[in-house]
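Engineer: Let me see the structure of the following:
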Amino acid sequence: MKTWLFLLFAFLIPAFVFAQKNVIPASQIPALNLKLPEGSKQDKRFLSTVAAASLLETEVGDPNVSISEVEVYMLPPTPQSGFDAEVLVGELEKSGFEILPTEDDRIAWLVKGQTAYLIYFSMDKAETNFYLGKSNTVPKPTQSQQVQQGVPTSPQPTVPAYIPPLPPSRSSTSPSVNQQAPAPNPPASSLSPAQNPSSNSSLPKTPVAPFTGFQFTTSNFDDGWISSIQSDWVLAQKGETKVYLFFVLPYRSENFSGTGVMDRDFYWDNHVAPTFNTTTKAYQDGGEFVSSMQPKYVEGWGLDPQTGQRRFLGMYLTVSPNAAMLTVASTVDENSMRQIFPKASDRWTSDLVAMSRYNKFAIGPNDLNGTWQSGGSQMTQWYDSFTGAYAGATIASSSATFFFTGPTYSSIHNGATGAVGAMNTFQQEYKGNSTISNWTITLTNRYLGKTQQFDAHFQAVKGGRLLYLNNGAGEEYLLVKIR
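Structural biologist: Below is the predicted model:
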């Protein structure tokens, strides 16, 4: 009998990425009256638009300017479509837009009357990426903009072009790709939600970002750590020690393959150094000279961005496919860093990576009203161990959608498993009552009519929240609100 050998790779799609139906064909961008080349697509997935908004907002230095109605488009590569920067400029000018360039030649302002958009246009080898967001105000042209016109024309390595979904390593239950397993989450009973951070003198002094629509923006943990949501990160603070859990950033492996640039240096130089005004830079490689085996850790002296005090910083970079997460610890001196985070630079069990467990926030009674969704799939390819011939593939996929309305809920669960071409599918629907407390959700009339209790909390992402549910009996979800 033939023995089938399981191939040692599997293609994983993160559980919280929307179904493929949210990536749809697009023939034009109505807001710009711009016709797109054949084969273009619009990515309507929530996390993709949030990440694109984050990229655009980095260009806006004025706190009075906000970007909304962000749209993400993927165009065929320029050699295939013929759609390059020159064509884009011509079409936009035909539509009556004035083009104001920025310092990044892939980003520009489009102005027509009292309407303004910020766009990102990058021609890459595999595809052309186009993002746009509507501004709440018309930007004032700088002196250089008054004598220039143009749009992004050539790629630069400073900001990777691909906008990834949120990676699984930010989940408290999913290990990161490089197997840095975070410490277990504190139990729900050990937390107490805080509605008004300013009322507690021990809370971080940094202003909390106004994430409207959710009751809690601060969590007090019984081990002394206090977490609060900021505009670009979650800030965890205990005494004089601060840890910045940056929201997900784009990551492109081709920027670091054969280029001589190490990813840890790139993210320190482009994100940590300007934020903390660093003055030194060092590593803790333990004598390892093979770059691929060195920990993604960098440290040095810098300044607290809020107080201006001199601080010792340690950064650990965690990488998932197309996504980067930065954890930056800030202590009063180097000795404090060594004492508080003795394994900060450990390649497998870094203390800094484990701090992601403090991105955890309570749920208010009215926070869940609406529709929350998750979905994902896993495929395994099989080969004959004797002949090496391809023997087919098996796939498992599932999706879950929860609808919360006041004290009631409904949920629909779909899935498919089996060999490609001979799939078995299922659908299960539940309806009942929901009881929401800060750290648990109780749902009636689940499987066989039983009542189930889920551990529940929010994880903060740029511009919103993810809802984590786990009933301890095999049902675990990371959901994003779609409406």
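Engineer: Only C-alpha atoms from now on, for both contacts and neighbour counts.
Structural biologist: Fine.
Engineer: just checking, what packs against the helix or strand encompassing A393?
Structural biologist: For A393, the host element (DSSP states H and E) is strand 390-405. Secondary-structure packing of strand 390-405 (3 or more Cα pairs under 8 Å, 6 or more residues apart in numbering; DSSP states H and E): strand 370-384, strand 408-419.
Engineer: okay if I get the ones you listed as TSV plus mean neighbour count?
Structural biologist: Putting the helices and strands packed on strand 390-405 into TSV (neighbours: other Cα atoms under 10 Å) gives the following:
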stretch	mean neighbour count
strand 370-384	19
strand 408-419	17
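Engineer: what's the closest of those to F266?
Structural biologist: Checking the helices and strands packed on strand 390-405 against F266 by Cα to Cα gives strand 370-384 as the closest, at 30.8 Å.
Engineer: Could I get the full set of helices for the chain?
Structural biologist: Per DSSP state H, the chain carries helices over the ranges 46-57, 78-81, 85-94, 143-147, 263-267, 273-276, 334-340, 351-354.
Engineer: Among the ones you listed, pick out the one with the most neighbours on average.
Structural biologist: Highest mean neighbour count among the helices of the chain (mean count of other Cα atoms under 10 Å): helix 351-354, with a mean of 25.
Engineer: how about the strand holding A393: buried residues?
Structural biologist: Using 16 or more other Cα atoms under 10 Å as the test for burial, strand 390-405 gives 394-404.
Engineer: Another for comparison:
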Amino acid sequence: MRLFTLVQLSLFLLFASQSVCAQSKLTETKQSSVTGLALPDGSKQDKRLLSVSAAKAVLEMVSKKSGATIKNTEVLSLPPVTANNFNVELLKNHLQQNGWTITPVDGEPQYLWLEHNGKTVLVYFSNDKKQTNLYFGEASNTPVVQPVNTGNTQQSTQPVQQQTTQQEQTIPQQPVYSPAQPATNGYQFTSTNFDDGWTS
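Structural biologist: Predicted coordinates for the structure are as follows:
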């Protein structure tokens, strides 16, 4: 019985020491080591293996579409936007002031590609109620990035609308034929499928 208690106690101490060790890998930081971006007070860098691996996977979902691989990942946890007004627009402004060229990722509003002095970085930014997540992933190669159309969408869609109306006018109308009801003497059966697997 004492051996069982001793094993339980040693397992508890092992898990407790790992928990303390894991918390020590969550350190306060004032600046991003990947981009040099100054961070708001209360920002923390998460160096835990599981957090870094998960952030790298999130970044690689987008980087692989551009043919790039992520080699170095930085995981930052910032206070919520309500505490310091640090939102995506402020992030973009600070990055541009530091000399980074920003390219939005088409169809992915939480991601940005950054380029500065031959260094390419993919950014993931999300605001939650309790914190703001900011991931930087340094790309090992230059991605193939499609430029996002940021022009006036009204002007670009107007010629398309005119073109479709001209096409509609030139297409001859095909007559529509409805099937004739068969003449029946006696019983008539119909079946209906309600997309639930049953027919009646």
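Engineer: just to revisit the earlier point, let me have the helices and strands packed on strand 390-405 of the first structure in TSV, adding distance to V319 of the first structure as columns.
Structural biologist: Compiled in TSV, these are given as follows (distance: least, Cα to Cα, whole Å):
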stretch	distance to V319 of the first structure
strand 370-384	20
strand 408-419	29
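Engineer: Compare these and give me the one nearest L88 of the first structure.
Structural biologist: strand 370-384 (35.2 Å).
Engineer: what range in the second structure matches the closest one?
Structural biologist: Aligned using TM-score structural alignment, strand 370-384 of the first structure spans no residues in the second structure.
Engineer: Counterpart of P76 of the first structure over in the second structure?
Structural biologist: Matched by TM-score structural alignment, P76 of the first structure corresponds to P79 in the second structure.
Engineer: how far away is the closest residue to its match other than its chain neighbours from A57 of the second structure?
Structural biologist: Distances taken as Cα to Cα, 6 or more residues apart in numbering place Q131 nearest to P79 of the second structure, at 4.8 Å, with adjacent residues excluded. Separation of Q131 of the second structure from A57 of the second structure (Cα to Cα, to the nearest Å): 20 Å.
Engineer: got a markdown table for the helices of the first structure, with distance to F312 of the first structure too?
Structural biologist: Listed next are the helices of the first structure as a markdown table, based on distance: least, Cα to Cα, whole Å:
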| stretch | distance to F312 of the first structure |
| --- | --- |
| helix 46-57 | 27 |
| helix 78-81 | 46 |
| helix 85-94 | 44 |
| helix 143-147 | 38 |
| helix 263-267 | 17 |
| helix 273-276 | 10 |
| helix 334-340 | 6 |
| helix 351-354 | 14 |
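Engineer: quick one: which of these is nearest L249 of the first structure?
Structural biologist: For L249 of the first structure, the closest of the helices of the first structure is helix 46-57, at 7.6 Å, according to Cα to Cα.
Engineer: Could you point out the residues of the second structure onto which that closest one aligns?
Structural biologist: Taking TM-score structural alignment as the measure, the second structure aligns residues 49-60 with helix 46-57 of the first structure.
Engineer: Count the residues that sit near V121 of the second structure.
Structural biologist: V121 of the second structure has 27 neighbours, counted by other Cα atoms under 10 Å.
Engineer: now A422 of the first structure
Structural biologist: Using other Cα under 10 Å, the number of residues around A422 of the first structure comes to 10.
Engineer: Residue in the second structure paired with it?
Structural biologist: Here A422 of the first structure stays unmatched in the second structure, going by TM-score structural alignment.
Engineer: Kindly provide the distance from A422 of the first structure to T380 of the first structure.
Structural biologist: Separation of A422 of the first structure from T380 of the first structure (Cα to Cα) stands at 15 Å.
Engineer: With P139 of the first structure instead?
Structural biologist: Here P139 of the first structure is placed at a distance of 51 Å from T380 of the first structure (Cα to Cα).
Engineer: do the same with K94 of the first structure
Structural biologist: Using Cα to Cα, K94 of the first structure is found at 49 Å from T380 of the first structure.
Engineer: P109 of the second structure matches what in the first structure?
Structural biologist: In the first structure, P109 of the second structure lands on D105 (TM-score structural alignment).
Engineer: and its match, how many neighbours does it have?
Structural biologist: 17.
Engineer: how about V88 of the second structure, what does it touch?
Structural biologist: V88 of the second structure sits next to F125 when contact means Cα atoms under 8 Å, 6 or more residues apart in numbering.
Engineer: Please say which position in the first structure it maps to.
Structural biologist: Using TM-score structural alignment, V88 of the second structure sits opposite A85 in the first structure.
Engineer: Leaving out sequence neighbours, find the closest residue to F6 of the first structure.
Structural biologist: W382 (5.5 Å).
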